[in-house]
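Trainee: Structure for the following, please:
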Amino acid sequence: MRFLVDAQLPPVLARWLAERGHEAEHVMDCGLQSAPDREIWDFAAASGAIVVTKDEDFAQRKALLQSGPSIVWVRLPNSRRRDLLDWFERALPDIIDALERGETLIEVI
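Mentor: Purely as a prediction, here's the structure:
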């Protein structure tokens, strides 16, 4: 799967996903660090990427639109990188399963 990690999450998450066999970039890798949400949305849609974000605006937009990229909405509190990666280690199989079933808005708490 191809993931685009949004600015509120650390670049290390994209590297971690890539180490597990996924295509993954952080918005910083794509020159989108300060881009508006619409530009990130359009980039993800054009490249077939799933947006991994803490930004509720992406979830709201996806709830209103059938088209556009799939969204993984991370609703965890701010935490250390190691804690975030440990959480993703446990949650990633369920996230992948949901995406493979065709879910396009996945809220993870």
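
Trainee: use CA for all of it now, contacts and neighbours both
Mentor: Will do.

Trainee: Quick check: closest non-adjacent residue to residue 45.
Mentor: Leaving aside its sequence neighbours, residue 45 sits nearest to residue 69 (Cα to Cα, 6 or more residues apart in numbering; 4.8 Å).

Trainee: For that neighbour, pull up the helix or strand it's in.
Mentor: Using DSSP states H and E, residue 69 falls within no helix or strand.

Trainee: what about it, distance to residue 61?
Mentor: 10 Å (Cα to Cα, to the nearest Å).

Trainee: compare with the first, here's sequence two:
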Amino acid sequence: MKLLFDQNLSFKLVQRLTVSFPGSKHIRDFALVREMDESIWVFAAKNGFTIVSKDSDFVHLSMVQGHPPKVVHVRFGNCSTNTILDRMIAHEHAIKEFISDSDESFLVLE
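Mentor: A predicted model of the protein is given here:
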């Protein structure tokens, strides 16, 4: 259950969530920071990642194309990395259930 964090989320989340989501990475780990959303989408699908982003464009891609990859849309507003970390840990079970669900394409965390 590895996550791929988009550029609008801190790379620091990867290290802090590695116990819960081993194999997770940030797009900068693959030099994808300047890539278009579609390229990140294809990369995530080919490599078994679930995309985590504040960007609703990934949700729209998910609605049109389905999955893989799956998308976790983080809608916590402007807040610190620690707040995002705390909320993702609080939603860990829901995120894991979502990733395991064969039908769902995206999950919105608010």
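
Trainee: hang on, the earlier thing: the residue nearest to residue 45 of the first structure: what's it in contact with?
Mentor: 41, 44, 45, 48, 49, 50, 51, 62, 104 (Cα atoms under 8 Å, 6 or more residues apart in numbering).

Trainee: now with 10 Å?
Mentor: Counting by Cα atoms under 10 Å, 6 or more residues apart in numbering, residue 69 of the first structure touches 4, 40-51, 58, 62, 104-105.

Trainee: again with residue 54 of the second structure
Mentor: Applying Cα under 10 Å, 6+ apart, the residues near residue 54 of the second structure are 5-9, 72-77, 108-109.

Trainee: what residue of the first structure matches up with it?
Mentor: Counting by TM-score structural alignment, residue 54 of the second structure corresponds to residue 54 in the first structure.

Trainee: How is residue 4 of the second structure assigned, secondary-structure-wise?
Mentor: strand (DSSP: H, G, I helix; E, B strand; the rest coil).

Trainee: correction: residue 25 of the first structure
Mentor: Strictly by three-state DSSP, residue 25 of the first structure counts as strand.

Trainee: how many other residues sit next to the counterpart of it in the second structure?
Mentor: Mapped onto the second structure by TM-score structural alignment, residue 25 of the first structure lines up with residue 25. Here the number of neighbours of residue 25 of the second structure (other Cα atoms under 10 Å) works out to 23.
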